[in-house]
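# Sequence and predicted model, in that order:
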Amino acid sequence: MNSTARRMFELIEPIGAIPYAADEPNEAMFALGFTNYWDTYFAGRAAPLGIVPAEVVDALFYNFAPGEVARHIPKVWDTTTPEAAIAARQRGCVKALRRILGDHVDSPAFARATELLLRAATSAPFAGRPMYAALRAIPIPEDVVARLFHAASLLREHRGDGHIAALMIEGVGGLEAHVLYALDLGMPAEKFGRIHHLPPAQLAALIDGVRARTLTGDDGGLSETGRAVSARVEALTDDLAAKPYESLGPDELDELMTTLEPLATLLLAAQDW
């Protein structure tokens, strides 16, 4: 497991996940005319791809049940444009980050960390990274907080592209990944938020399929095989996520981590999920 990539993931994820962890991004998207959360999710995250068929978004997002993406894509583009969705999401995330981080965002250390993170986030190759490549095509914002969010989003999608590759290598489907993740957290798969809403028969078939692959044991928890698969997926994901940080020297990485640590603590404390 690449320890640098893992530690940076822990520090960056609270920033990159702010569209899903704060009210302001949703409010900014609702102001465009949306009326439900999942429309804002798909419009906000898929916007860098432009107007593409549901099949493309389904393939790139990987972990939605059949038909779920098509309930929102391309319908969301009847309400707004990709460009407006990108701007609204960024505006809402900046507002949330400024509220949570307070005076930190005005410090020289914050500005320095933002530029280091942005250098790392824009240094990796595009090849095999469709979501990362799409986001790289978006102009880099001028505002320092917007730049931090943009850098974190780039690194989040870069890691996500690699995570999907790792899951595919292990033959783990998108919905199966939710089952393994829930069980790894010690949560019954049936209660996990990303799959608990599935029709009972579909959910039962999904869990039975994971059990048939011996990824779970008789007690319903992860088997030794399941834990090994999950560990390999996470290790490969970290290895594939390491490239951006090679653009920074050891002292720069230490400086970046030191500045991001208190920010991540504040963001995690503010999360309501």
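Perfect, thanks for sending it.
# rest of the way, CA atoms for contacts and neighbours
Will do.
# Counting residues, which helix of this protein comes out longest?
Using DSSP state H to assign secondary structure, the helix with the most residues in the chain is helix 144-169.
# what's the helix or strand following that one packed up against?
Downstream of helix 144-169, the first helix or strand assigned by DSSP states H and E is helix 174-184. Using 3 or more CA pairs under 8 Å, 6 or more residues apart in numbering; DSSP states H and E as the contact definition, the elements that helix 174-184 packs against are helix 200-212, helix 224-240.
# can you list contacts of helix 174-184?
Outside of helix 174-184, the residues within contact range by CA atoms under 8 Å, 6 or more residues apart in numbering are 62-65, 167, 188-189, 192, 194-195, 206-207, 210, 221-222, 226-227, 230.
# just the buried members of those residues?
By the neighbour-count criterion of 16 or more other CA atoms under 10 Å, these include these buried positions: 62-64, 167, 189, 192, 194-195, 206-207, 210, 221-222, 226-227, 230.
# Now do the SS call for the residue sitting furthest away from the middle of the chain.
Distance to the chain centre peaks in the chain at D218, reaching 32.0 Å (criterion: CA atoms, centre = their mean). Per DSSP: H, G, I helix; E, B strand; the rest coil, the secondary structure class of D218 is coil.
# who touches the helix or strand hosting R7?
Here R7 is covered by helix 3-16, with elements defined by DSSP H and E. Contacts with helix 3-16, where a contact means CA under 8 Å, 6+ apart, come from 97, 149, 152-153, 155-156, 238-239, 241-242, 245, 257, 260-261, 264, 267-268.
# Can you flag the buried ones in those?
Under a neighbour-count criterion of 16+ other CA under 10 Å, the subset of the contacts of helix 3-16 counted as buried comprises 97, 149, 152-153, 155-156, 238-239, 241-242, 245, 257, 260, 264, 267-268.
# so how far is C93 from R99?
Remark: distance between R99 and C93 (CA to CA, to the nearest Å) = 10 Å.
# So for these two, which sits in the more crowded spot?
For the pair R99 and C93, the greater number of neighbours falls to C93 (29 against 12), based on other CA atoms under 10 Å.
# wait, P53 sits on I73?
Yes. Using CA atoms under 8 Å, P53 is in contact with I73, at 6.9 Å.
# Presented hereafter is structure B, for comparison with structure A:
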Amino acid sequence: MENVAQQLKDLFVPIHEVAYMADEPNEELQALGYEGYWPLYFASRSAPLGRVPAEVVDALFYNFAPGEVAACIPSVWEVATPEAVLAARQRGCVAALRGILGDLADSPVIARAADLFMKAAVSAPVEGRMLFAGLRSLPVPDEPLARLWHAATLLREHRGDGHLAALVANGINGQESHVLMALFWDMKPRDFGRLDPLTDDQLEEVINGLQQRGLIGNDGWFTPAGRKLRTDIEDLTDALAAPAYTCLSPQEVDELTTNLTPLIKKIKAASPF
């Protein structure tokens, strides 16, 4: 089922990521009183956990630079409650999807895809997946488009929790994971936006550590061992995500792929990135 995990990832991730790529979710959260991108990001993504300390959010989000989370958590909860944030985020994401999809937002394809994604989400194992577990505790929306976004978010964070387990199992810390991802995308680490908070000296220290392990060569790019490790991490991520999809028949997987692919193309085309 690993190939199914990768196949379906390409469908649910763009649906979930309107939370970060579209204006409407930000506007809904700004209406609650949030200013700047990162406070509303940390508030909205950590809201399923409730009012937990910065150390917990930092551990679960894994790869933020030292101090980034603490700059926002717990102070974001002085602006609005987790419940208000969750409601605003969902409203904004549904509005964004509706704006992109137009009349297709109310099509039977949406309702059917929402049902199948929810079937997978509630079948996915919860053990060891803290952010996914927090999302599982939330009510499932009745409206099909909202249910589709909620299901896509569940599957995204289930996969994300598994990815962190794969990184930990391979001894890769948060900043190292960004460097490996940059190289995996054929980018120089300094050009990878999520490494911007690191000073040049801090980034050099991360790269030196990976070089000492034989994962990066003196030229700054992957060694064969480094590329293999990053590929192995992705394969393990797929394997850890796979149990969610054993409940879906091959016909249901094909149905999702056939029916959602044109809609996903529209969502991707609307992305600013």
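Sure, I can see it. Predicted model only: the values in this text are computed from it and were never measured.
# Can you give me the TM-score here?
Remark: TM-score between the superposed chains equals 0.98 [TM-score structural alignment, normalised by the length of the first structure]; 273 aligned residues with a CA RMSD of 1.1 Å.
# Tell me which stretches of the stretch 1-150 of the first structure form helices.
Defined through DSSP state H, counting those that start in this stretch, the helices belonging to the stretch 1-150 of the first structure, from first to last, are 3-16, 18-21, 23-30, 37-46, 54-61, 82-101, 108-121, 130-136, 144-169.
# Against the second structure, what's the mean shift for the second one, could you check?
So that's helix 18-21 of the first structure. Its matched residues in the second structure lie on average 0.9 Å from helix 18-21 of the first structure after superposition (mean CA distance after the TM-score superposition for the first structure).
# Closest to the centroid, which residue in the first structure?
Within the first structure, one residue has its C-alpha closest to the average C-alpha position: by CA atoms, centre = their mean, that is R156, at 5.1 Å.
# Next up, the contacts around that one.
With contacts taken as CA under 8 Å, 6+ apart, R156 of the first structure has the following neighbours: 9, 12-13, 16.
# Go again with 7 Å.
By CA atoms under 7 Å, 6 or more residues apart in numbering, the contact set of R156 of the first structure is 13, 16.
# That one and P108 of the first structure: what is the separation?
As it turns out, when the distance is counted by CA to CA, R156 of the first structure lies 24 Å from P108 of the first structure.
# Ok, A28 of the first structure next?
Counting by CA to CA, the gap from A28 of the first structure to P108 of the first structure is 28 Å.
# Can you pick out the residue with more neighbours from P53 and I73 of the first structure?
Residue environment comparison for P53 of the first structure versus I73 gives the larger neighbour count to I73, 22 against 12, counting by other CA under 10 Å.
# thought the more buried one was touching E55?
No. Proximity of I73 of the first structure to E55 does not meet the contact threshold set by CA atoms under 7 Å, at 8.9 Å.
# Just give me the neighbour total for the aligned partner of W77 of the second structure in the first structure.
Under the alignment (TM-score structural alignment), W77 of the second structure pairs with W77 of the first structure. Burial of W77 of the first structure is recorded as 17 neighbouring residues (other CA under 10 Å).
# For W77 of the first structure, give me its contacts.
So, once contact is read as CA under 7 Å, 6+ apart, W77 of the first structure ends up touching nothing.
# neighbours of the equivalent of Y37 of the second structure over in the first structure, just the number please.
When the first structure is aligned by TM-score structural alignment, Y37 of the second structure is paired with Y37. Using other CA under 10 Å, Y37 of the first structure is surrounded by 14 other residues.
# And for S107 of the first structure?
Summarising burial for S107 of the first structure: neighbours were counted as other CA under 10 Å, giving 9.
# measure it to A113 of the first structure for me?
For S107 of the first structure, the distance to A113 of the first structure equals 10 Å [CA to CA].
# which neighbours do the two share?
With CA under 7 Å, 6+ apart as the test, S107 of the first structure and A113 reach no residue in common.
# Report the separation between the residue farthest from the centre of the first structure and A151 of the first structure.
As for D218 of the first structure, its distance to A151 of the first structure is 43 Å (criterion: CA to CA).
# Same check on F61 of the first structure?
Between F61 of the first structure and A151 of the first structure the computed distance is 19 Å (CA to CA).
# Compare these two (neighbour count), which wins?
A151 (26 against 18).
# what's the burial count for the residue nearest to the more buried one when sequence neighbours are not counted?
Beyond its immediate neighbours in the sequence, the residue positioned closest to A151 of the first structure (CA to CA, 6 or more residues apart in numbering) is L118, lying 4.9 Å away. For L118 of the first structure, the tally of surrounding residues (other CA under 10 Å) stands at 21.
# L118 of the first structure -> the second structure?
Taking TM-score structural alignment, L118 of the first structure has M118 as its aligned residue in the second structure.
# correct me, but that match touches A152?
No. M118 of the second structure is beyond contact range of A152, at 8.2 Å (criterion: CA under 7 Å).
# how much space between the nearest residue to A85 of the first structure once chain neighbours are set aside and A113 of the first structure?
On the basis of CA to CA, 6+ apart, the spatially nearest residue to A85 of the first structure that is not a chain neighbour turns out to be G44, at 5.6 Å. When CA to CA is applied, the distance between G44 of the first structure and A113 of the first structure equals 25 Å.
# go on, G221 of the first structure?
41 Å.
# Next: A22 of the first structure.
22 Å.
# Likewise for A231 of the first structure?
Using CA to CA, A231 of the first structure is found at 31 Å from A113 of the first structure.
# Same check on V179 of the first structure?
Taking CA to CA as the measure, V179 of the first structure and A113 of the first structure are separated by 36 Å.
# can you count the residues close to A127 of the first structure?
As a burial measure, A127 of the first structure scores 8 neighbours (other CA under 10 Å).
# before we move on, what about the one 5 residues further on?
Close neighbours of Y132 of the first structure, defined as other CA under 10 Å, add up to 26.
# just to revisit the earlier point, what is the neighbour count of the residue nearest to A85 of the first structure?
Other residues near G44 of the first structure number 24, with proximity taken as other CA under 10 Å.
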